[in-house]
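Asker: give me the fold of what follows.
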Amino acid sequence: MSTFPTSAKAVIIGGGIVGCSTAYHLAKMGWTDVVLLERKKLTSGTTFHAAGLVGQLRSNANITQLLGYSVDLYNKLEAETGQATGWKMNGGLRLACNEERWTEVKRQATTAHSFGLDMQLLTPSEAKELWPLMTTDDLVGAAYMPTDGQANPSDITLSLAKGARQAGATILEDTKVTQIELEDGVIKGVTTEKGFIECEKVILCGGQWTRTFAKTVGVNVPLAPMEHQYMVTEQIDGVTSDMPTLRDPDRLTYYKEEVGGLVMGGYEPNPIPWAVDGIPKGFHYTLLDSNFDHFEQLVELALGRVPALETAGIKQLVNGPESFTPDGNFIIGEAPELKNFFVGAGFNAYGIAAGGGAGMALAEWVAKG
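Answerer: Coordinates of the predicted model:
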């Protein structure tokens, strides 16, 4: 589109996976008069450095359903848009190393089955057959979901963006929103560096920028950026391309195959907050300095599970900030403080898994109330 749009039914702010997914789903629902604005380039916030694991199981039943929807969407997206997604349905394993965790996993299996999701409870030896590199002497059991998988975060986002455009949405990069215009507490439109767009509804999917930007219209979004690191190894003997993703909650770590090596990340109990005084200006497509000292605690936990890591070459320790929320769940829906102002943010480092379902839910909320 060569001319800048002057009006829209809804404006989406933020071109990460959640913004692009929302644009895709709104356009598919016939809302072709939707404009997505990204201040820099699509995926350049948090999306580009995500690890890309797509697991469906959460303790919250509604979120499990949304993640299941993501998988259904990612299965067909590449064929629909012609844009590669890197999606691979290689299954997912979740380990239980004590009786309390095993009870939780069994409950999750009941939840999964109630949604028609295939989730199998495995013995330690059955789990080891699927993931031969791990030690299983402390395992009580494991859960396996054959429909879990992994994706390339940037590719899957660009595929959603292409699908949105094909369905009639407008997506503009390098277009920074400077202000949301209100009149007597009612949204009138958004002002950008390139001009004004009149609209009734604004959907803020700004990742870790969401809190600061929402504050300008009196909306409180409780999220905080934290440093999140994962390690990428060189090739490791025995790692195959069809290995399932692996989650080891009792050791706080997760793993996925990548080009014959492993990605290993995790959630340390003493995380490091980032940008406490505000996100630096011009921060996009940017990683933070690797913090090997802080990551060492996760490496020690991981070595107890995957001894092969001890001799593996390290390609990279990726450190990128992610938005986290007080309750570990994402923030989605209409803001109580401002009518027709919607938020999709705070994805606690599982935005790729949630992206498809969250965009669908947000689009339905916007379109149908």
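Asker: please make it C-alpha for all contacts and neighbour counts, starting now.
Answerer: Fine.
Asker: may I see the buried residues of stretch 271-286?
Answerer: Residues of stretch 271-286 classed as buried by neighbour count (16 or more other C-alpha atoms under 10 Å): 274, 285.
Asker: that stretch: end-to-end distance?
Answerer: 19 Å (C-alpha to C-alpha, to the nearest Å).
Asker: who touches that stretch?
Answerer: 40, 44-45, 48, 209, 224-228, 320-321 (C-alpha atoms under 8 Å, 6 or more residues apart in numbering).
Asker: if we use 6 Å, what do you get?
Answerer: Residues outside stretch 271-286 that contact it (C-alpha atoms under 6 Å, 6 or more residues apart in numbering): 44-45, 225-227.
Asker: how about stretch 111-120?
Answerer: 109, 143-145.
Asker: check stretch 32-47 too.
Answerer: By C-alpha under 6 Å, 6+ apart, stretch 32-47 touches 8-16, 154, 168-176, 284-285.
Asker: stretch 242-252 now?
Answerer: By C-alpha under 6 Å, 6+ apart, stretch 242-252 touches 90-95, 254-256, 266-267, 301.
Asker: and with 8 Å instead?
Answerer: 53, 90-97, 101, 130-131, 148-150, 253-257, 266-268, 298, 301-302.
Asker: from those, which ones fall inside helices?
Answerer: Using DSSP state H, 101, 130, 298, 301-302 are the members of those that sit in helices.
Asker: structure for this one too, so we can compare:
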Amino acid sequence: MTAEPAQLPGRARVVIIGGGVIGASVAYHLALMGWTDVLLLEQGQLSCGTTWHAAGLVGQLRATENGTRLVQYSTELYGRLEEETGLSAGFRRCGGVTVARTHDRMVQLRRTAATAEAYQLDCELITPAQARDRYPIMAVDDIAGAIWLPGDGRANPTDLTAALARGARDRGVLIRERVRVTGIRTRAGAVTGVHTDRGDIEAEIVVNCAGQWAKQVGAMCGVTVPLHSAEHFYVVTERIDGAHRDLPVLRDPDGYTYFKEEVGGLVVGGFEPEAKPWVAPDELPYPFEFRLLDEDWDHFAILMDSAIARIPVLAETGIKKFYNGPESFTPDNQFILGEAPELRNFFVGAGFNSVGIASAGGAGRALAEWIIEGEPSLDLSAVDIRRFARFNGNNQWLHDRVSEVLGLHYAVPWPNRELATARPFRRSPAYHLLKQANACFGSRMGWERANYFAPPGQDAAIEYGWGQQSWQPWSNAEQRAAR
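Answerer: Below you'll find the model as predicted:
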């Protein structure tokens, strides 16, 4: 005999759409800050969309100080959730090793260590031999050096979501599974509630935490949420001698790969240079609970070959499971947070670009602050949804851009990097004249703009590097001429 579905209230102060780790974190933090008239709706079961198959890496150091503080808070929260809720987040602070195969990557790691020092984050430059001491099953003959981040760790995504959800429920938040939002109610430029397959619900505030469905949900009320899913691959191996619970997370960005221990074996995954976008955001299948996509060993080959070079024992280790789970990515590799400019009291937390588990605690707190106090306590302008325009929601544009963005996770983060895909998109009437003048173009809000001009006969393409930029003499000459 099937149990009757729990009754839905006709009204809630806040309705959260999506029961993944982000939605659960927002609900938890709203309740923690005293707002308990909160209803979280999940179309399937908690964590059933993209959360459950996340790798669960929690690396603290980010490109900005505020991004780093956000993840630092996540690690503090995950460490105390079990004591508070009785449910473990599966968080283990095992440390992280990142290796460099090239001189350019080593320069980046030295910069990373300097950044960590500025943020008061433990980070140590180590030799290849010291790296192998921390990760004995790794080959180090081809690496130039590494860094050690003792505060890094890993969490279990499903357990983490359940712990956050319990913490929210214990404070009075209502969570209803198997309720699908079918529309957003609005009046006079503000949100007033949601339509569901089980009736309408009034709300003062609606929060879109629908993961890869967030673009669809935004479209219900004219809000642009620019994200597109890409296939994301990893495998879980059979048991390996030397793979123990406290083995650090290993990242080999020059080989596009990461490794973490799992039940005596390894999770081997990565971010290949050219990704494989999935279906358009408005064509996502329903239902899609705890589901994976088809295996694609040909596409995974570049990651597996690189992984075997780093961990030679993988060549003779069996594979238990191949995971191909779609995850959503944004046009600029930064997630999306904040109040939608098109609709008052409609907030978005989505597009986490494979760092959702690390970011969930801090992002949930920030969005709760944004809702209650009007702004977050950290400057999060880099992830504010207002940085995007309507054209950023163009599905073909997003499809082309996502194929590049996923690969940038482990690319060298060159100064002045310009994204190459989905361009040119907007061109001024003077574009052809600037091109004839040998301009190197950058893209700003979709517009092609001249960054600098190369002399006649010279290749204008930017040559990325850590030192003086290739275009500097040409820019100097231009400034002298103008002066």
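Asker: TM-score for this pair?
Answerer: Once superposed, the chains reach a TM-score of 0.97 (TM-score structural alignment, normalised by the length of structure 1), with 369 aligned residues with a C-alpha RMSD of 1.4 Å.
Asker: returning to that earlier point: wait, which of the contacts of stretch 111-120 of structure 1 is closest to residue 239 of structure 1?
Answerer: The closest of the contacts of stretch 111-120 of structure 1 to residue 239 of structure 1 turns out to be residue 144 (C-alpha to C-alpha; 18.1 Å).
Asker: ok, the closest one - how many residues close by?
Answerer: The number of residues packed near residue 144 of structure 1 is 23, by other C-alpha atoms under 10 Å.
Asker: to which residue of structure 2 is it aligned?
Answerer: Aligned by TM-score structural alignment, residue 144 of structure 1 pairs with residue 148 of structure 2.
Asker: mind checking the SS state of that match?
Answerer: For residue 148 of structure 2, the assignment made with DSSP: H, G, I helix; E, B strand; the rest coil gives strand.
Asker: assign a three-state SS to the counterpart of residue 40 of structure 1 in structure 2, would you?
Answerer: For residue 40 of structure 1, the aligned residue in structure 2 is residue 44 (criterion: TM-score structural alignment). At residue 44 of structure 2, secondary structure determined by three-state DSSP is coil.
Asker: run through the residues that contact the aligned residue in structure 1 for residue 312 of structure 2.
Answerer: Under the alignment by TM-score structural alignment, residue 312 of structure 2 pairs with residue 307 in structure 1. Counting by C-alpha under 8 Å, 6+ apart, residue 307 of structure 1 makes contact with 133-135.
Asker: a helix runs through residue 77 of structure 2, doesn't it?
Answerer: Yes - assessed with three-state DSSP, residue 77 of structure 2 lies in a helix.
Asker: coming back round to it: out of the contacts of residue 307 of structure 1, which one sits closest to residue 214 of structure 1?
Answerer: Using C-alpha to C-alpha, the contacts of residue 307 of structure 1 come closest to residue 214 of structure 1 at residue 134, 44.5 Å.
Asker: surely that closest one meets residue 128?
Answerer: Yes - Residue 134 of structure 1 lies in contact with residue 128 (C-alpha atoms under 8 Å); the separation is 6.6 Å.
Asker: pick out whichever of these two has more residues nearby.
Answerer: More crowded of residue 134 of structure 1 and residue 128, by other C-alpha under 10 Å: residue 134, with 18 against 15.
Asker: any idea what the more buried one aligns with in structure 2?
Answerer: Under the alignment (TM-score structural alignment), residue 134 of structure 1 maps onto residue 138.
Asker: how much space separates its match from residue 258 of structure 2?
Answerer: Distance from residue 138 of structure 2 to residue 258 of structure 2, by C-alpha to C-alpha: 12 Å.
Asker: next: residue 341 of structure 2.
Answerer: Using C-alpha to C-alpha, residue 341 of structure 2 is found at 37 Å from residue 258 of structure 2.
Asker: tell me which of those two has more neighbours.
Answerer: Under the criterion of other C-alpha under 10 Å, the comparison of residue 341 of structure 2 against residue 258 puts residue 258 first, with 24 against 16.
Asker: what residue of structure 1 matches up with that one?
Answerer: That one, residue 258 of structure 2, aligns with residue 254 by TM-score structural alignment.
Asker: residue contacts, its match?
Answerer: Here residue 254 of structure 1 is in contact with 245-248, 264-266 (criterion: C-alpha under 8 Å, 6+ apart).
Asker: most surrounded residue in these?
Answerer: residue 245 (26 neighbours).
Asker: give the equivalent position in structure 2 for it.
Answerer: Match for residue 245 of structure 1 (TM-score structural alignment): residue 249.
Asker: residue 66 of structure 1 in helix, strand or coil?
Answerer: Applying three-state DSSP: residue 66 of structure 1 is helix.
Asker: show me the contacts for the corresponding residue of structure 2 for it.
Answerer: Structural alignment (TM-score structural alignment) places residue 66 of structure 1 against residue 70 in structure 2. Applying C-alpha under 8 Å, 6+ apart, one finds that residue 70 of structure 2 lies in contact with 359, 361-363.
Asker: using CSV, please lay out these together with neighbour count and distance to residue 5 of structure 2.
Answerer: What follows is the contacts of residue 70 of structure 2, written out as CSV (neighbours: other C-alpha atoms under 10 Å; distance: C-alpha to C-alpha, whole Å):
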residue, neighbour count, distance to residue 5 of structure 2
359, 26, 32
361, 28, 30
362, 26, 32
363, 30, 31
